[in-house]
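# okay, sequence plus prediction incoming.
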Amino acid sequence: MKLPAFAQKLLGRSGKVPVLRSFEGAGAGRRWSGFADMPSAIASMLASGGTLARRGRGLVANNGHAASGAEAWTSALVGTGLKVQARRPGVAQTFEGWTDEADADGLTDFYGLQATMARSMVVSGEAFALILPNGQIRQIDPEQVDRNLTQATAAGGRIVQGVEFDPAGRKIAFHIRRDQPGMPLAISYEIVRVPADRCIHMFRPIFPGQVRGLSWFAPVLLRMADFDRAIDAQLQRQLVASLLTGFVVAPNGDAGGFFGEQNGPVLQAGLEPGTMQVIPPGHDVRFSEAAPIGAEAIDFLKVTRDEVAAGLGVPSHVLSGDLSQANYSSLRAGLVEWRRRVEAIQHSVIVFQFCRPIWRNWLLQRALAGSPDMAGYFNNPADFEAAKWITPRFDWVDPLKDAEAEIAAIGAGLMSRRQAVAARGYDIEQLDAEIATDNARAQGLGLEFTTNRPRTIERESA
């Protein structure tokens, strides 16, 4: 049976019906050749997590934009620190006094640990810390949790890259090397099994069943490496262009009045600023032409930098520090979306995985020690553990408008003074005591300031 002409034209020379898909992204062909897909996210994570972490650390250590991105995320996520606001009066003040002793290594305080843990999470994809028997915290290198240890357990569970799960899939322990890899002198390669409730594992979960964290630089590692090489190439191009060279064309092959070092038939000579040189008639002087950087190269590098910033999840001006094209509206619009991401990670990752376990352990330690303010803890632990973690307040582009909006929110009952004060990194009881002391001192000295001081409202007796 002979097909109609339009059918023959549709089939083409091959005579086969072309295979088409409704979704172009699921199609096959020349444009998809060489493109790697991801059949299993867990398998890809297990295979690539260590490599991504190593390359992320190397890039941050050697690339200015990568270092800026890591510091930008750390500063935004932690700032001056996430502070607890406990339901039980006085407990938060006692915890604040303990924060200076939180670090077992004595390098920083509890809020500094938040920052170093957040930075490790951004660069390496995850952060680990041990809760010691005395309640102090010791941060450890993610590589101490053995990535090579993957096996079944005798109890019917499994160990996946150093993380142990029971048969129900609950995380129950971590297998940690006693000494940090890379330490000098003799080190122990012994692996210690640490119960999960004594270990903090902080990472951003991005797919179900995730065991270890992935570096936040994973989407842009290759692009940043190429960008770094492109910048180096342009710098070398400028260095070469700065090597201005002159050539004396001598018809008779003489030196033309120049003196220098003879290298075969070529005389290598130089001139210093202010030199006047007279050459014989018939000689010609020519100079090399420096190759300038084209505007298209500069524009392309800016586009690449913006792509890197988008992949890392930070505004472009935060990554580069370039505010030449920014204005109030563009800055505010860019910061609003970024700060939504920051707040989501603060509460769902840092508070949930780091702050709350340490808070609960601190309360338990005080209760076991018999502290008077912890009486009744074992009867109702949830009442003592109930707390809200206040994240650092973000400064907007216009601080005056931000302050006015905050005052209006307090006046309208949309937020409390305690929330506003805690967001600024202060304790409201201490702040109010300082204000009262300052006012009493100013009044005793007969000082009057132009700013309005809070008035003390005296209640009328019934």
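Great, that's in hand.
# going forward, measure contacts and count neighbours with C-alpha atoms only.
Fine.
# and residue 127, how many residues sit next to it?
By the criterion of other CA atoms under 10 Å, residue 127 has 25 neighbours.
# if I look at it, how far off is residue 266?
62 Å (CA to CA, to the nearest Å).
# over to residue 445?
Relative to residue 266, residue 445 is positioned 88 Å away (criterion: CA to CA).
# next: residue 169.
Here the criterion is CA to CA. By it, residue 169 lies 78 Å from residue 266.
# can you give me the strands in this structure?
83-86, 126-131, 137-140, 151-152, 158-160, 163-165, 171-177, 191-195, 199-203, 246-249, 260-263, 266-269, 284-287, 387-390 (DSSP state E).
# quick one, which of these is nearest to residue 22?
Of all the strands of the chain, strand 199-203 sits nearest to residue 22, with 36.9 Å by CA to CA.
# now do the closest one: which elements does it pack against?
When contacts are defined as 3 or more CA pairs under 8 Å, 6 or more residues apart in numbering; DSSP states H and E, strand 199-203 packs onto helix 110-124, strand 126-131.
# next one for the comparison:
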Amino acid sequence: MGAFARFFGRHNKPAELPVKQPGGAVRKYKAARPDRLVKFKLMGLNSSLMRDAQEDLLGLVSHSREQSQNNDYLKGFYSHLRRNVVGRNGLQIKPVARLGDGNLDRDSNKLIRDGFLEWSRKGICTTCGKFSFADSQRIALTAAARDGNFLARKYIGPEFGPFGFQIQHLDITMLDVELNKELDHGHYILAGVECNAVDRPVAYHMFKHNRSYYGGRGERIRIPAEEIVHLYLPFDQTAPVIGVPWAHTALRRLAQMNSFEDAALANAVYGAQKMGFYTRSADADPDEELGGGQAAGTNGEAEDVEEEEFFDEQERPRLEEMEAGVLEELPQGYDFKAFDPAYPSGEMEPFIKIMLRGVCAGLDVAYSSLSSDLEKANFSSLRAGLGEEREQWGVLQGWLADHYCGSLFPDWLRMAMLSGQVRLPMTDLSRFEAVEWTGRGWQSVNPKDDAAANRTNMESRIKSPQEVAAERGRTLEDIYDDFEEARALARDRGIDLEAVLSAFMKAVPPAEKQPPIED
């Protein structure tokens, strides 16, 4: 069975076996079929998650972008992603090329790191010249979360900057996701991505221009897969070629919450304004002059007039200006009926909290972080919630490092060496491709206890200084470089840095054991 048939269910139906009527046996898996109480929406076994993603992607992207523009919570989620996954400085490169004896090649690693930091500056790394590489990471992460996919194209040549290597950000709508085709030799095109017989992407079929800018479908071009970086989360599918917006399970709930809050806000505004209506009493004589006006229906000359002409402007019954302690008298025959919408009331807040917890579960973020609601939070709940959330941020940092930064680095290194920006021998290219990426770290919720635990773990040799530094989003090389710089600065100023550090350590009292905090 070919890969195309796997996705679209085009395969021969096996011969049906005779059905045996069960005796008194009970099905072991109750979730295998719906019943009177639980109504599952079953999918055909010939369907696939990849086919669902391909058919619904444009609709999901459209709705996700609309909510991203108009929903506070979703906008805040993207800000959380950028702050916690990319951080202030972006994922930092750490070359780890080694010599033949196994030791780090420090000189070569420094050349590679310095060259990459130079390329990462604004105006050099992207074809448009508008962004730094940290900016590019933020754009890639936001687009992958909002649209489910982010595309970047690699440009190589002497005309593309001093390093001969630049990247261009592409919109996912430029990919012809509606293109599906079976090709020769087991190749197939699914959602605009051409793959070989073992599901490896070999080309991307894209529109030459962005449809949202120029309208229409336009000319389609085939771009080799080695020129494209395609960023998406592959974890929900077994053989994916495209992703879906990360908020796909929360979009409907978010849209309904938006409508609910808009309606409640409008009701609150109306209620605060205390609107009302004037009504004519049922026993009022329609021919009786009210407030000095003329008889209803005529102007005294047997001519029909509109109701607005019954009263002079100063005699019209009105109660528009209000003042404390003042009672107004209405004209004879008129009543005032207040309009006082009582909603929103006390049930709105718990309802929003319940809805928002579901949204946070779908977005895989802590409720206290997304909602900024710390009303009932305590030390234990904050530590548990932030710990789980930060673990997820770490997973996303590793994913971004592998699928985006790691996809760009080998081509950058080759062109940096060919262009002479990084003067290293091409014969050792594969050795120099060894790098690690360090993401930002986080301040501890309980820094004293964690610092003491780290010290004990390092003394026991069950934790390394590199691990401790990585938890703070730094490398040991950076820390030692900072200390060397501090020593040089202190020496220039005639200050004994070691004496200052020793005096500081003596001045800091040892951490005392704190009593447990009651929840």
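That came through, no problem. Keep in mind that this is a model prediction, so the values were computed, not measured.
# before we move on, the earlier item: most tightly packed of the helices and strands packed on strand 199-203 of structure 1?
Mean neighbour count (mean count of other CA atoms under 10 Å) peaks for helix 110-124 among those, with a mean of 24.
# tell me the angle of it relative to strand 199-203?
Calculated by axes from the mean of the first three to the mean of the last three CA atoms, to 10 degrees, helix 110-124 of structure 1 forms an angle of 50 degrees with strand 199-203.
# what range does helix 110-124 of structure 1 cover in structure 2?
The alignment of helix 110-124 of structure 1 onto structure 2 (TM-score structural alignment) spans residues 133-147.
# from residue 151 of structure 1, how far out is the aligned partner of residue 188 of structure 2 in structure 1?
Using TM-score structural alignment, the equivalent of residue 188 of structure 2 in structure 1 is residue 158. Per CA to CA, residue 158 of structure 1 is found 6 Å from residue 151 of structure 1.
# what about the two, which has more around it?
residue 158 (19 against 13).
# right, and the more buried one touches residue 167 too?
Yes: with contacts counted by CA atoms under 8 Å, residue 158 of structure 1 reaches residue 167, the gap being 7.5 Å.
# between these two, which contacts overlap?
Listed contacts common to residue 158 of structure 1 and residue 167 are nil; contacts here mean CA atoms under 8 Å, 6 or more residues apart in numbering.
# ok, now which ones touch the match of residue 188 of structure 2?
150-152, 164-167.
# rerun at 7 Å
In this structure, residue 158 of structure 1 makes contact with 151-152, 164-166, judged by CA atoms under 7 Å, 6 or more residues apart in numbering.
# same list, those residues, but as TSV with distance to residue 229 of structure 1 please.
Below are the contacts of residue 158 of structure 1 laid out as TSV (distance: CA to CA, whole Å):
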residue	distance to residue 229 of structure 1
151	41
152	44
164	41
165	43
166	47
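# for the residues you listed, which one is nearest residue 305 of structure 1?
residue 164 (40.2 Å).
# deepest in the core, which of the strands of structure 1 is it.
With a mean of 24, the top stretch among the strands of structure 1 by mean neighbour count (mean count of other CA under 10 Å) is strand 163-165.
# show me where structure 1 has helices.
Using DSSP state H, the helices found in structure 1 span residues 5-11, 41-62, 64-77, 91-98, 110-124, 221-241, 295-312, 316-320, 328-345, 356-368, 381-385, 399-411, 417-423, 428-444.
# specify the stretch among these that is closest to residue 30 of structure 1.
Once those are compared by CA to CA, helix 5-11 is nearest, at 19.3 Å.
# now which residue in structure 2 aligns to residue 140 of structure 1?
Superposed on structure 2 with TM-score structural alignment, residue 140 of structure 1 falls opposite residue 170.
# cool, residue 44 of structure 1 as well?
Aligned partner of residue 44 of structure 1 by TM-score structural alignment: residue 52.
# and residue 239 of structure 1, by the same measure?
Checking TM-score structural alignment: residue 239 of structure 1 goes with residue 269.
# contacting residues around stretch 384-393 of structure 2?
By CA under 7 Å, 6+ apart, the surrounding residues in contact with stretch 384-393 of structure 2 are 84-85, 365-366.
# tally up the residues packed near the closest residue in space to residue 38 of structure 1 that isn't next to it in sequence, please.
Distance criterion CA to CA, 6 or more residues apart in numbering; nearest residue to residue 38 of structure 1, sequence neighbours excluded, is residue 44 at 7.0 Å. Residue 44 of structure 1 sits with 11 neighbouring residues when counted by other CA under 10 Å.
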